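Q: Here is my input, please return the structure:
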Amino acid sequence: MLVPKADFDGSFTFYYDETNNLRKFYVREIDFNYSFTANFVLGGLVYEGTQPDIKPLFDKLNLQKNIKEVKLKHIARGEFIDCLKSGKLNLFLEYLFGNNLYIHYSSLNILYWSIVDIVDSAIVNSEVAMQLKPSFWNYLKNDIYKLAKLEIESVIELFYNFEYPNIKKKSVLKFIEELIWIFDKYIETEEFPFGLECLRQILKEVTKHESLPFIMDEEDHILINNFSQFYLRPIYLFKNSSHIFDNEVEISEILSDYKIIDDDKEIKNYSFVDSQSNLLIQASDIFVGLMGKLANYINTNSREKIANDFASFSDKQLKNIDSLLDLIDKSHNKNVAFLHSIDSYEELTKMNLIREIRNRNYA
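A: Here you go, the predicted structure:
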């Protein structure tokens, strides 16, 4: 069996839509401005060569004629496990799987992305930690993410009081002290057998420097200023491809400020279109909407709850999850680079659990 490879040099046509595009993510006095369990997902459909005709798909969906722009809500409603009850969703997934179409996505866990700079800031100030492998750094990031979910109210209070991610130099030691106080009671628990103690020792080294470089000199309380880098990423990575985005005025204006140069030539490989007149953009909306709901389901449920849910799924729900996994696998096998996630081990392993459950069903 051939090992899937990343192909950044091929000529593909990418269509995009996004879900949970919250513009900015920031901390307020008692909460965040958006659900911290959400993932920002940018992605959609991609093909190589001749553009496939997907009008037959929309005809098969047999939707009301007065719908000007098809979205996920028109074929599946509710939370993720409710969406899996939809027969129209299965038509959609199986059509994509059976034709010359693939999916692509970049999925960002916004809470994870907002807190991992604490670990990176500590590591760069620790000679011992800098000698460790990046996989261990990610292990520490996973633990602080799990801790943040358990102690979200305390974390919000900490972030707000210290104007995170703009910790002032005079407040670094106090910030570290209060952060350690939050996770101190978890250090000897089975849930955190090793990582938090290591992180505590690394943070103690930081006190010698009074510096947390990646969470200083930023804007008070603004955890994510915008998501432009995730729009830029495929443009410069897949420089020989075409990238077609749903009209997004703010993103269009931000991207227009960048000039991407390769071998002294400017890359102009992207455009914005009106989604109402483009079925591939509408199909992208359906797919990324579903992926956003899947991410929220994973982020808000334990492994035990997920296993119990799957044990009680109807045949239609199981058929839909299998069709989704098949479509993701087909796209992964075509090009590993189509799929991109920034997330914790905690949540990524839950996706692996879903695969294991379904694989056992066919064993």
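
Q: okay, CA-based contacts and neighbour counts for the rest of this
A: Fine.

Q: how about the strands in the stretch 101-250 of the chain?
A: 102-109, 222-224, 242-246 (DSSP state E, counting those that start in this stretch).

Q: Check the secondary structure at His340 for me.
A: Secondary structure assignment for His340 (DSSP: H, G, I helix; E, B strand; the rest coil): strand.

Q: again but with Arg360, I slipped
A: helix.

Q: That one and Asn296, how far apart?
A: To Asn296, Arg360 is 24 Å away according to C-alpha to C-alpha, to the nearest Å.

Q: what about these two, which has more around it?
A: Using other C-alpha atoms under 10 Å as the criterion, Arg360 and Asn296 rank with Asn296 on top: 19 against 8.

Q: And this one, please, so the two structures can be compared:
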Amino acid sequence: NNLSLIIKWIKENDIYIHLSTHCAGYIISEQIIDFINGSQNIGEKLSKKKILWELICRDTKGFADILMKFNYPSIAKENSSLFWGTLENWIGFDSYTKHIFDKSNLQDLTRLISIEHMKKLQSDLNNARNRKRVFKSTYNPSGVIQNDLAGFYQMPLIRFLYSNHTFDNEDVISKIMKKYPLTFNGKVINNYTFIDSKLCEEIRISDWIVGILVRTFKFLRKTNENEMYSFIRRLNTLQRNNIKLLGDLIQDSFIKNSNYITIKDEFGLKGKLEWITDFREYEIRAYLK
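A: Below is the predicted model:
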């Protein structure tokens, strides 16, 4: 009930949200497949990326532990073979294939294609391990894991240059802004201030909305179509209304200014968000039949 009250208050007071998604795991999955892919078939390449990305979503910590252990993307040459082997073991091809066969009809062409591409992904990793390939990032020399997240704080300042921005008075954010000063036409950009969140209701509401959105996107990244149907069927009326209100808030913000909402389409993330907040009842009923 508190959720619906707060979102309704936001809408009634013409407040809009600025939403930008970024997932290092998604970018890294693209990097890895681009580097080891042994096929020129674009569809197969995309399928491998999707498979790896789905596995990352289901075990984010396990994947992150591997990256940290081998100092990705600056993997030492002598550790390259072990890196690819560790990644292959983490994926667990045998258990993945068994899971697919146990849960599906052998005539399901989509699943059979996924298994075939999974086998080819395994072959790509084997080749990388045997050849001791040294990973080189094709995106930027420092990789994509951003320890200080400076870009996330700076982007709104640049995108909305003539607006006034407010940050919570935290040392981490303050140090980042001082470390990476921004300039425009030779002048320092200082269109922001720091305020203690205890004294600013808007910051507290913003933190609350961020928490809800983080949980929403984490759920969508880990959930496939069948699981989404099952989730929706279990919702009560209040829960459905709350999710619908959240979707309306995102949509209203996008209509107000398309730059307010930037969602990277991680293999259908946009579609999942639109689908689950719109509650396309006819699709649900058709599925249940």
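
Q: Provide the TM-score value for the superposition.
A: The TM-score (TM-score structural alignment, normalised by the length of structure 2) is 0.73; 269 aligned residues with a C-alpha RMSD of 4.0 Å.

Q: circling back: go through the strands of the stretch 101-250 of structure 1 and pick out the most buried.
A: Each of the strands of the stretch 101-250 of structure 1 was scored by mean neighbour count; the highest is strand 102-109, a mean of 24, by mean count of other C-alpha atoms under 10 Å.

Q: quick one, which of the strands of the stretch 101-250 of structure 1 is nearest to Ile182 of structure 1?
A: Nearest to Ile182 of structure 1 among the strands of the stretch 101-250 of structure 1 is strand 222-224 (19.8 Å), distances taken as C-alpha to C-alpha.

Q: I'd like to know which elements that closest one is packed against.
A: strand 25-26, helix 110-123 (3 or more C-alpha pairs under 8 Å, 6 or more residues apart in numbering; DSSP states H and E).

Q: nearest to Lys174 of structure 1, of the ones you listed?
A: When those are compared by C-alpha to C-alpha, helix 110-123 sits nearest Lys174 of structure 1, at 14.1 Å.

Q: what's next to that closest one, contact-wise?
A: 25, 36-40, 129-130, 137, 140-141, 144-145, 199, 202-203, 205-206, 211-215, 223-224, 342-344 (C-alpha atoms under 8 Å, 6 or more residues apart in numbering).

Q: Now which residue in structure 1 aligns to Tyr7 of structure 2?
A: Not Tyr; residue 7 of structure 2 is Ile. Residue correspondence to structure 1 (TM-score structural alignment): Ile7 of structure 2 is matched to Leu93.

Q: wait, that match sits on Leu324?
A: Yes - contact status for Leu93 of structure 1 versus Leu324: in contact at 6.3 Å, counting by C-alpha atoms under 8 Å.

Q: give me the number of residues near Ile342 of structure 1?
A: Other residues within reach of Ile342 of structure 1, judged by other C-alpha under 10 Å, total 14.

Q: next one: Thr97 of structure 2
A: If you count neighbours by other C-alpha under 10 Å, Thr97 of structure 2 ends up with 17.

Q: Verify the contact between it and Ile115 for me.
A: Yes - at 6.3 Å, Thr97 of structure 2 counts as touching Ile115 under the criterion of C-alpha under 8 Å.

Q: residues near the match of Ile7 of structure 2, how many?
A: When neighbours are counted by other C-alpha under 10 Å, Leu93 of structure 1 registers 21.

Q: packing partners for the helix or strand harbouring it?
A: Here Leu93 of structure 1, judged by DSSP states H and E, is contained in helix 87-98. Here helix 87-98 of structure 1 touches helix 55-61, helix 315-334, going by 3+ C-alpha pairs under 8 Å, 6+ apart.
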